[in-house]
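# Turn this into a structure:
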Amino acid sequence: MAAVRPDLVPRYTAALPGARAAVLTRLWRALAHEPLPWITGRTAGPGGLLLRLADGRVLRGPHPDPYATDAYVTAVHLDATAHDDPARLMTDLAVEHATAFAAELGHSVASLALSRAGQPDQLDHPKEWPDRDWEWEQRVVDGHPFHPNCRSRPGFSVAEQLAYGPEHRPVVRLGTAPVPARECLVTGDWPDELREGEHLLVPVHPWQTAHVLTRPCDAWSDAHPLMSLRTLALPGGPHVKTALSARLTSSVRDISAYSVGASATLSAFAEELAARTDGLLHVTRTLGAVSAGSPDLAALLRESPRLYVSGDEHVLPVAALATTDLPRSPAWLADFTRLALQVGLRLLELGVALEAHGQNLLVVLAQDGTPRRLVYRDLADIRISPARLTRHGIKPPDLTGRLITDDELALRRKLFGSLVAGALAATAGSGPALATALETAVRDLRPGPDLTALREYPLPTKALTLMRLSPGTPGDQWTTLPNPLVLEPGTRDQ
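Just a heads-up that it's a prediction; the model follows:
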């Protein structure tokens, strides 16, 4: 940093304590609620929460609010030793795979401090709303609201984070790699601009060119990075999702041949299903997708959400709502919660569970902030129930594989974990605020078994820390959180 941006060093140093507290708060949430095998007991008392470890040690910290987004945990005690550094705490816990995870936590703290240090002062109290949709994405500085690896970007230098991280507001120069068309899997309409004779031109992120690909890439277009880092907005055009195969939060991201092959079918199916929401939901269409024989060399072109706004409306990721004053109003928060649940539960009833976290789910706001409708993007991780679709007279899409399931638990986990325990919780910012919004919103929702499950059972959420400490276990792992709608949450599985 001293070599690349010496002016940021004082701001970075000042941001470190707050970044440590932010990551420690997320880690404490996991320790309090996830089924970590080396935690043998949890006891709540007047002084906070006490965790008993399998080796006889005791870990003490404040009463956890699993839905809090403010950094309220500044230190926890492992026996008599106070810890304010999440990486040092994980190192001292010395459980299996702790060393690698501690390194990730340290990287998350450093990257978060850098992200905060790079913000202009006026963003501390934003007043003017952006005019362009990608500018909303740049306002999300802290990353994932509940993952301890909220800003972990291993493999990115300081210079690369400043050059590619959306919160640093860069313009990224994308390249293209020519690949013989006969070697590519293509779905949808691949534009003429990205064709050259018998070759297809695959958009490539410059980080991918520098660290993964062994072939040179030609300069193509400037673009603005969105929240996911690897998806970028082209000037006046669509969004391009690149195969930036770096580990971000939990997973190494790439674009599989399965995703490319399913994209056109999924896009058409989602458009048909959205038409059943009385205009309350739009789904951005995938225009074209290509895989050049490797998940490291693939791309998708997707509509911009701005196509679904008119006049003086704004469209923004739900994650960016926390950068406005809107969620401070209980009435507004209840209205937004009602809209999100109405759409999410309607699609779940029909047979589709959205991965409706704050990045994939966007909201269209009127000029005065009234939530009007929703936009959803990125269909790569939804779940589809052929049985539910058939019950409603809807022909299931011609798809197989991981997207397809009739398991009620899996369907509800997907929606409730991403929407309620994720997007809505992060927008509310605390358990009490979320409870008030949910209690108001559910009164107006149509009864049904999914709503009953939402009201009566603990909320599912991904066990994000357990997943990082279980590298040999593939797929998602889950836990439950106290349901804000239940005064004394039960212990039944949802």
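# going forward, measure contacts and count neighbours with C-alpha atoms only.
Fine.
# What's the end-to-end length of stretch 170-188?
Stretch 170-188 has its terminal residues 30 Å apart, counting by CA to CA, to the nearest Å.
# any idea how far residue 193 is from residue 378?
Between residue 378 and residue 193 the computed distance is 23 Å (CA to CA).
# Those two: which is more packed in?
Counted by other CA atoms under 10 Å, residue 378 and residue 193 do not tie: residue 378 has more neighbours, with 22 against 8.
# need the contact list for the more buried one.
By CA atoms under 8 Å, 6 or more residues apart in numbering, residue 378 lies in contact with 284, 360.
# let's go with 10 Å and repeat that
Listed by CA atoms under 10 Å, 6 or more residues apart in numbering, the contact set of residue 378 reads 241, 263, 266-267, 283-286, 300, 302, 354-356, 359-361.
# Equivalent analysis for residue 334, please.
327, 340, 428, 433-442.
# Then residue 114?
Contacts for residue 114 (CA under 10 Å, 6+ apart) come out as 1, 8-9, 11-13, 15-16, 19, 108, 141, 151, 158, 161-162, 167-168.
# how does it look with 7 Å?
residue 12 (CA atoms under 7 Å, 6 or more residues apart in numbering).
# which residues sit against the longest helix along the chain?
Counting by DSSP state H, the longest helix found in the chain is helix 9-33. For helix 9-33, the external contacting residues (CA under 7 Å, 6+ apart) are 1-2, 64, 66, 71-74, 84-86, 109, 112-114, 116-117, 146-148, 465, 481.
# quick one, strands of the stretch 101-250 of the chain?
172-180, 185-188, 195-196, 199-204, 218-225, 231-233, 239-242, 247-248 (DSSP state E, counting those that start in this stretch).
# Dump the ones you listed to a markdown table, plus distance to residue 317 and mean neighbour count.
Putting these into a markdown table (distance: least, CA to CA, whole Å; neighbours: other CA atoms under 10 Å) gives the following:
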| stretch | distance to residue 317 | mean neighbour count |
| --- | --- | --- |
| strand 172-180 | 21 | 19 |
| strand 185-188 | 25 | 19 |
| strand 195-196 | 32 | 14 |
| strand 199-204 | 24 | 24 |
| strand 218-225 | 14 | 18 |
| strand 231-233 | 14 | 24 |
| strand 239-242 | 14 | 26 |
| strand 247-248 | 18 | 16 |
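# So which of those is nearest residue 368?
Nearest to residue 368, of all these, is strand 231-233, at 25.9 Å by CA to CA.
# If you count contacts, what does that closest one end up packed against?
With contacts taken as 3 or more CA pairs under 7 Å, 6 or more residues apart in numbering; DSSP states H and E, strand 231-233 sits against strand 218-225, strand 239-242.
# Another sequence for comparison is provided below:
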Amino acid sequence: MCRTAAERALAAELDTVRPDRTGAYAAGLPGARAAVLTRLWRGLVHEPFPWIAARTAEGEGVTLRLSDGRRLRGPRSDPWATAASVTGLRLDGVRYDHPAELVAALGVPGGGRLAAELDHSVASMALSRTAPRPAGPPVHPWDWEQRETDGHPYHPGCRSRPGFSVAEQLAYAPEHRPVVSLLLAPVEGAAVSGAWPRDLRDGSAVLIPVHPWQAAHVLAGRGGQNGPGGSVGALRPGPDGHPLLSLRTLDLGDGGGQGDLGGLGGLGGNTHVKTALTARLTSTVRDISAYTVTHAVATSDFLERLVPRLDGRLHITRTLAAAGARTADLAVLLRESPQVHADPAAGEQVVPVAALPGLLAGYARGERLDRVTEFARLALGVCLELLDLGVALEAHGQNLLAVVDAEGRTRRLVYRDLADIRISPARLARHGVPAPALSGRLLNDDPVALRRKVLGSAVTGALGPLAGDAATLGTVLEAATRDLAPTPDLHALRTEPLPAKALTLMRLEPGGGDLWTELPHP
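Okay, here's the model as predicted:
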């Protein structure tokens, strides 16, 4: 039953708003604790914590000797495994089966904050798992995105949603399959890039779509005030949308809603709206910087000109427009839907890589391995070829999508969300490609940073979870890379330890930036 503060608080809220789910929630807590504890143990075994003095493998277990002399013992940790396999760890002989209680007992710097996040992650995962499983195959373009309940397969804060009540998780989280009614903020003097839709203007004011959580918790009371981007008018009803894997990004579906905008000038079902959400989900506060608003369309235009070199193997979801009030908490991106790159008449559908395990689950092991290897060969070939040209994609399971046929085979790839790619002017110049008219953090010539971006997402963020364990991933990588064009980046992939974000360490460090570890090559 409920043991921690977050578990009890969520249970009390759930008993008020959805009492029919309280039994399923309580029953799901042990499994959620094990799932988050498995992710935490992976981090403790494989990330460079300054307070871990030594790691020793003994038989089927691993012992961590802490700098204060205590010992933490648990099972061997496969850094590529996705199954919840850790049900308890022993700290100086005392058994802990809840990740938040373990971190509190460790007493390390930053541990109080991390323990609270893990407590919330467990409770929210148990809540997510109460969502009824959909019957039958997906019907709508957003269905595959809404079938995933557990979040990031390696991040212990995979379901931490601080600031979200139970009612708000049920109303906005994709696994609960809600319809979310966006609001519109009229902004005078807004920054705009791209062709902003006519139906999202009111005279000289730009109407910026706002997530209702953001409106209630961040923008409340701002209407009628002057801000960095000019005056902000009172919020008004906007279109309805369906939340995707990224909770703050919504598919407009038919574009309908409570307001007067109807289909937003015909954008409707071909448009995704990425809203600003000033909440920390996993490692990052999900707002939208003024830099992104300024550079989003130009970055998209550059990639659209470059990807034809890949002979149709990769499509980019175009950024149609961006707007903001020159503040990170009131901004939005309008993107093309990935679905425009599939042919439904031919039985094709577009599936986020994070959802591919669900699509392939019905195949026999050999057939499934064939399809994973085909996907890996295509994905690594595209990512490494583009990296050699000078563009590093962050192609993890959420940003990278597969166009699959009726037999589950990947035919093409689609990439969305260009906010965190990196572009190397030096590499572009070697291939005679003019650098785009961009500046700032998108540009980077450091080969280590570029490889981390690609390999730390394509391998440790997409292929690792798809393979599910080290042995399978090793088999897939060997077969998928055998015939790829030789480049220094491919050599690094095949021979060097693989970079991965130190996801647990990042939540203990106050800086908030990316930290890295190296995982043994599978």
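# quick one on the thing from earlier: show me the contacts of residue 378 of structure 1 that map onto helices.
The helices, defined by DSSP H, take in 263, 266-267 from the contacts of residue 378 of structure 1.
# For the counterpart of residue 181 of structure 2 in structure 1, which non-adjacent residue is closest in space?
In structure 1, the residue paired with residue 181 of structure 2 is residue 173, using TM-score structural alignment. Leaving aside its chain neighbours, residue 173 of structure 1 sits nearest to residue 222 (4.4 Å; criterion: CA to CA, 6 or more residues apart in numbering).
# Identify the residues contacting stretch 287-305 of structure 1?
The contact list for stretch 287-305 of structure 1, computed with CA under 7 Å, 6+ apart, reads 179, 183-190, 202-203, 238-243, 245, 254-257, 260, 284-286, 315, 375.
# can you check stretch 427-435 of structure 1 too?
Taking CA under 7 Å, 6+ apart as the criterion, the residues outside stretch 427-435 of structure 1 that touch it are 65, 67-69, 319, 321-322, 327, 425, 484-485.
# equivalent range in structure 2 for it?
Aligning stretch 427-435 of structure 1 against structure 2 (TM-score structural alignment) gives residues 466-474.
# in that stretch, what counts as buried?
466-470, 472-473 (16 or more other CA atoms under 10 Å).
# Who are the contact partners of the aligned partner of residue 190 of structure 1 in structure 2?
Following TM-score structural alignment, the counterpart assigned to residue 190 of structure 1 within structure 2 is residue 196. By CA under 7 Å, 6+ apart, the contact set of residue 196 of structure 2 is residue 321.
# now the strands for the stretch 351-500 of structure 2?
Applying DSSP E, counting those that start in this stretch to the stretch 351-500 of structure 2 gives strands spanning 391-392, 400-404, 410-415, 422-423, 498-501.
# Tabulate those strands (JSON lines), appending mean neighbour count and distance to residue 213 of structure 2.
Output for these, formatted as JSON lines (neighbours: other CA atoms under 10 Å; distance: least, CA to CA, whole Å):
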{"stretch": "strand 391-392", "mean neighbour count": "27", "distance to residue 213 of structure 2": "32"}
{"stretch": "strand 400-404", "mean neighbour count": "26", "distance to residue 213 of structure 2": "26"}
{"stretch": "strand 410-415", "mean neighbour count": "22", "distance to residue 213 of structure 2": "27"}
{"stretch": "strand 422-423", "mean neighbour count": "24", "distance to residue 213 of structure 2": "30"}
{"stretch": "strand 498-501", "mean neighbour count": "22", "distance to residue 213 of structure 2": "29"}
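# These: which one's closest to residue 143 of structure 2?
Among the strands of the stretch 351-500 of structure 2, strand 400-404 comes nearest to residue 143 of structure 2, with 13.7 Å by CA to CA.
# My understanding was that the match of residue 181 of structure 2 contacts residue 223; is that so?
Yes. Residue 173 of structure 1 is within contact range of residue 223, at 6.3 Å (criterion: CA atoms under 7 Å).
# Residue 137 of structure 2 corresponds to which position in structure 1?
Per TM-score structural alignment, the equivalent position to residue 137 of structure 2 in structure 1 is residue 129.
# do the same with residue 449 of structure 2
So residue 449 of structure 2 corresponds to residue 410, using TM-score structural alignment.
# For residue 477 of structure 1, see how far away that match is.
As judged by CA to CA, residue 410 of structure 1 and residue 477 of structure 1 stand 11 Å apart.
# ok, whatever residue of structure 1 lines up with residue 33 of structure 2 - how many residues close by?
In structure 1, residue 33 of structure 2 lines up with residue 20, judged by TM-score structural alignment. Per other CA under 10 Å, the neighbour tally for residue 20 of structure 1 reads 25.
# go on, residue 476 of structure 2?
Residue 476 of structure 2: 23 neighbours (other CA under 10 Å).
# what's it in contact with, if anything?
For residue 476 of structure 2, the contacting residues are residue 373, by CA under 7 Å, 6+ apart.
# repeat for residue 488 of structure 2
Counted by CA under 7 Å, 6+ apart, residue 488 of structure 2 has zero contacts.
# what do you get if the cut-off is 10 Å, keeping everything else the same?
384, 388, 447, 494.
# Check residue 383 of structure 1 too.
By CA under 10 Å, 6+ apart, the contact list for residue 383 of structure 1 reads 348, 351-355, 402-407, 410-412, 414-415.
# Next one: it from residue 337 of structure 1, what distance?
Residue 383 of structure 1 sits 22 Å away from residue 337 of structure 1, going by CA to CA.
# Could you do residue 453 of structure 1 as well?
Distance of residue 453 of structure 1 to residue 337 of structure 1, given as CA to CA: 17 Å.
# Have a look at these two and say which one is more surrounded.
Legend: neighbour count by other CA under 10 Å for residue 453 of structure 1 and residue 337, higher for residue 337 (26 against 14).
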